[in-house]
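Trainee: I would like the atomic coordinates for the input below:
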Amino acid sequence: MRLFRTLLTAAATTALLVGSVHAQDAVTAEKLRDKALLDRTAWDITEDLTTTIGPRLVGSPAMARAKDWSVAKFKALGFTNVKVEEFAKPSWTRGEESAQLVAPYPMKLNIVGLGRTVATPPEGLEAEVALFRTYDEMIAAPEGSLKGKIVVITQPMVRAQDGAGYGVAGISRRAGPVEAAKRGAIALLIRSISTSDSTVPHTGVTAFGDDVVSIPSAALGVPEAEQLERLAAKGAVRIKLKLASTVDPKAVAWNISGEIRGSQTPDEVIVIGGHLDSWDVGTGALDDATGVAITTAAAKLIGDLPKHPKRTIRVVMFGSEESGGSAEAYVDAHKAELPKIVLAGESDTGADRIYALQIPKGSSGHPAIKTAVRVLTPLNIYLDRLPSPHAGSDIEGLEAAGVPVIGLKQDASRYFDYHHTMDDTLNKVRPGELAQNVAAWTSFIYLMADSDIDFRVLSAAAPAAPSH
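Mentor: Got it, this is the predicted structure:
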């Protein structure tokens, strides 16, 4: 009986100690959250990157400057173990681009070539249009039936808070050129993958590679795509298109990282970040200077604490997200470390307010998560019942390798108005909402870094989702 009472007393003491630890963590997280709401670090990083460096296309001189900028920024903000990890990445450079409606009347069309598109002949090409209102309509056309035609796809994108319309509409850009080529088309124009009604066209990567048969491809602004749709309903339409571009097969890119070293278990690492590269048509403010800024500023605020959290926080500025490669390169460089990467997260949907937290399955009952939910609630962030299905392009390699991932879901309602355009500029960033992002990342990542939560164990123990 005495032993039983002793065990009960020990258990109660342990519970009190654990409770006090989480209470202290909550107080620290709340202070970090509130400090972040008034902090200018993320804004200053976004302003500096977009102004000092500008557009950051992989393989360009600007991207090399961005690499050096990243190293200097990490060191200036107090990060340690700053690394530059180089990987091979062929680069693509845009050249002269133009499009002209030839019939039923002459009119200049405002286009932008899709990223990695092949070029037209130097003199351009001219042909009759085969217009399809959806990608599926074009796919239904038999192989060879579009021989000699310029295909136009006018499928719109649906506006949604979670950006769900992007994946559906984006297939026209990602696979359209290859599928149109199979059916004999000589070029492809798509309605921009956009939620705006602007004449400004949106670029974005399309299928490419040595084993890919593609055709010259570009995007139109929304009103011009709608105009072509109306004209095609009335009769024949002809377009002349000219696209020039070059590829350097020997180019390189870099993933750059810096750390806030853990105080107790520094070999356990939380990886967060955004992508440093951007398309060449704008200054890449929302995509993704703000993502780099949010995660860097969050880690910096945590690093300013008198005592660092238990685990190491590593911020990665990924070097080739827009045309791919940085995710695979990062995993290849860190294979031996993967079991010690306890969590990963990426910010890459602009900087409008975060409205939801997604976590690995089975972890919602852990005290650290319960504390995080309470700390995030004043920011109007709720815990999503669904685990994070895809937390970001640059950490998808980590996710595939079994690293647990989280998602801090941003409101994407207006993100795709500016995404991949010359309008993706600093004046589209809302400072108050940017600060809310930093507050969420700072408080949440601190709590995870100062905890013992093991997402792998919790996920493995979680019951399987019910089948329907």
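
Trainee: can we go C-alpha only for contacts and neighbour counts from here?
Mentor: Noted.

Trainee: so Ile53 sits right up against Ala62, yeah?
Mentor: Yes: applying Cα atoms under 8 Å as the test, Ile53 and Ala62 come out as touching, 6.1 Å apart.

Trainee: buried residues in the particular helix or strand that has Asp48 in it?
Mentor: Of the helices and strands defined by DSSP states H and E, Asp48 is found in helix 41-48. Buried residues in helix 41-48, counted by 16 or more other Cα atoms under 10 Å: Thr41, Ala42, Trp43, Ile45, Thr46, Glu47, Asp48.

Trainee: Could you report the distance from the fifth one to Leu276?
Mentor: Right, Thr46. 11 Å (Cα to Cα, to the nearest Å).

Trainee: Spit out the residues that contact those two alike.
Mentor: With contacts taken as Cα atoms under 8 Å, 6 or more residues apart in numbering, the residues that reach both Thr46 and Leu276 are Ala289, Val292.

Trainee: here's the other one to compare against:
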Amino acid sequence: MRIALLAPALAAAFLAAPAPAAETRIPDAALAQMGELRTRALADDTGWKVVESLTTEIGPRLAGSEADARAVAWAVAKFHALGFDRVWSEPVTFPKWERRSEHAAVVGAHAQPLAITALGGSVGGTVEAQVVRFPDLAALEAAADGSLAGRIAFVDFQMQAARDGSGYRAGGAVRSRGPSVAIRKGAIGFLMRSAGTDNHRVPHTGITRYDDGLEPVPAAALSIPDADQLARLAARGPVSVRLALDCGWDGQYTSHNVIGQITGRSRPQEVVLIGAHLDSWDLGTGAVDDAAGIGITMAAARLIAQMPRRPARSIRVVAYANEEQGLLGGRAYAQAHADGIALHQLAAESDFGAGRIYAFNTGAPAHARAATAQIAGALAPLGIAYAPDKGGPGPDIIPLAARGVTWAWLAQDGSDYFHLHHTADDTLDKIDPAALAQNVAAYAVFAYLAADAEGDFGSAPKAASPAP
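Mentor: Alright, predicted model coming up:
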């Protein structure tokens, strides 16, 4: 009797269940073209020319600055010059932070200057006080509340280099969370060893935030040699520092995401999105972070446009606004295109310098894993391995992924990326043209095959997760 009652219910449930998605595959005709595309891409210098143009003609592109506006105009003109079928921009509004001047020095018996830079988002002000050194963020967090009253907190955490940049999680946490923790302990200023892996006397900037309800204090990063110097002085006895920053927030600013599109031959409303961020910090010329990504993705799409047969779907390149201060362009794009999540076949961002790509994966579901493996096979001649259990979305892709767009991951070798990251040393001469061309080839092959796939990679709308 119970079996008889359950049978209709099971049948109804079976009928109501969605049919499994058909397996996604890459057509043989598309795969057959990839040898020629790889060869052309490796010999093409468009990516280098784009990076050279952006870093030379615009230079540093701090979000909200006059150079930000020039970079937007540059990107519009460059997309047109490269032959993109459609070019448009979308507004991104955010608070504007300005850096005007910054100085620090040891005072007293061992008086000497220190190489520092204000953290993005820091308030201005001048403080002079004894420094209290902590080896890491956990040690600062363990200090008693109020124990740093009238002192400057100094977190001396040494970030470790890694090909995948994994050391940045801990190094970046000092920058993002350290000032607020220091304020809770009573500190009137905050210093940190730069979140970097070099030994040059160039400090690394980057955004910080103050928790709501706290009175901000001046916050800065020391170059790594200067952090070593300050640590040695602190080991000898009490040491005081004078920190003077002239910086801060100054109203609102509207920049733009700039978008160029190569139209697909049969499903033009569907897109494979590749992109990078257009803004940079103001110390260098933003070459590896992230003019390289702009050059890689623009050049890859241009090469696809020149193919004898375009892919079925469109290739969309997004030059994102203000990634550096909180993925603001990426968030704005995800919000503006929230109704078109399923139309985004795959999305990938180049934002980890210009080192050679060594691994590939996507976040695709089971029905598209074979297609992911096919793309990986076409990338293998470029020295790129298939890493089916690794990867994740690039920074500006995170808001799209949170809404349901499937990510793709082309892993760049970042062994020396944090030697340059957010410093005055981030300049064009640090980029290897051959490595850049390998990146262009990888993005061109990936984007073409994803756009020509028979079937989808699983993008589907879902409720957006809390903002990253």
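
Trainee: Lys75 of structure 1 -> structure 2?
Mentor: Under the alignment defined by TM-score structural alignment, Lys75 of structure 1 is paired with His80 of structure 2.

Trainee: out of everything not next to it in sequence, what's closest to its match?
Mentor: Val87 (7.0 Å; Cα to Cα, 6 or more residues apart in numbering).

Trainee: just Gly284 of structure 2 next, same as before
Mentor: Ala424 (3.8 Å).

Trainee: Then Pro55 of structure 1?
Mentor: Thr283 (4.4 Å).

Trainee: distance of the one you found from Thr425 of structure 1?
Mentor: 6 Å.

Trainee: for Leu220 of structure 1, same thing?
Mentor: 20 Å.

Trainee: For the longest helix that structure 1 contains, which helices and strands make contact with it?
Mentor: Longest helix in structure 1 by number of residues (criterion: DSSP state H): helix 2-36. Judged by 3 or more Cα pairs under 8 Å, 6 or more residues apart in numbering; DSSP states H and E, the packing partners of helix 2-36 of structure 1 are helix 290-303, helix 367-376, helix 431-449.

Trainee: Helix, strand, or coil at Lys83 of structure 1?
Mentor: Secondary structure, DSSP: H, G, I helix; E, B strand; the rest coil: Lys83 of structure 1 is strand.

Trainee: Does it touch Gly258 like I think?
Mentor: Yes: taking contacts as Cα under 8 Å, Lys83 of structure 1 lies within contact range of Gly258: 6.5 Å.

Trainee: between the two, who's got more neighbours?
Mentor: Gly258 (25 against 16; other Cα atoms under 10 Å).

Trainee: And the residue nearest to Gly284 of structure 2, what's its match in structure 1?
Mentor: Using TM-score structural alignment, Ala424 of structure 2 pairs with Met422 in structure 1.

Trainee: now do Arg99 of structure 2
Mentor: Using TM-score structural alignment, Arg99 of structure 2 pairs with Arg94 in structure 1.

Trainee: number of nearby residues for that match?
Mentor: Arg94 of structure 1: 20 neighbours (other Cα under 10 Å).

Trainee: OK, contacts around it?
Mentor: Here Arg94 of structure 1 is in contact with Gly113, Ala244, Ser245, Thr246 (criterion: Cα under 8 Å, 6+ apart).

Trainee: Over to stretch 187-206 of structure 1 now: how far is its first residue from its last?
Mentor: 13 Å.

Trainee: In it, which residues are buried?
Mentor: Buried, per 16+ other Cα under 10 Å, within stretch 187-206 of structure 1: 187-196, 198-206.

Trainee: Next: stretch 222-230 of structure 1.
Mentor: For stretch 222-230 of structure 1, by 16+ other Cα under 10 Å, it's Val222, Pro223, Glu224, Ala225, Glu226, Leu228, Glu229.

Trainee: Structure 2: matching residues for the helix or strand hosting the last one?
Mentor: In the assignment (DSSP H and E), Glu229 of structure 1 maps to helix 222-234. Structural correspondence for helix 222-234 of structure 1: residues 224-236 of structure 2, per TM-score structural alignment.

Trainee: what do we get in structure 1 for Leu148 of structure 2?
Mentor: Aligned partner of Leu148 of structure 2 by TM-score structural alignment: Leu146.

Trainee: on that earlier part again, pretty sure the residue nearest to His80 of structure 2 contacts Thr263?
Mentor: No: the pair Val87 of structure 2 / Thr263 is not scored as a contact, 11.2 Å apart, by Cα under 8 Å.
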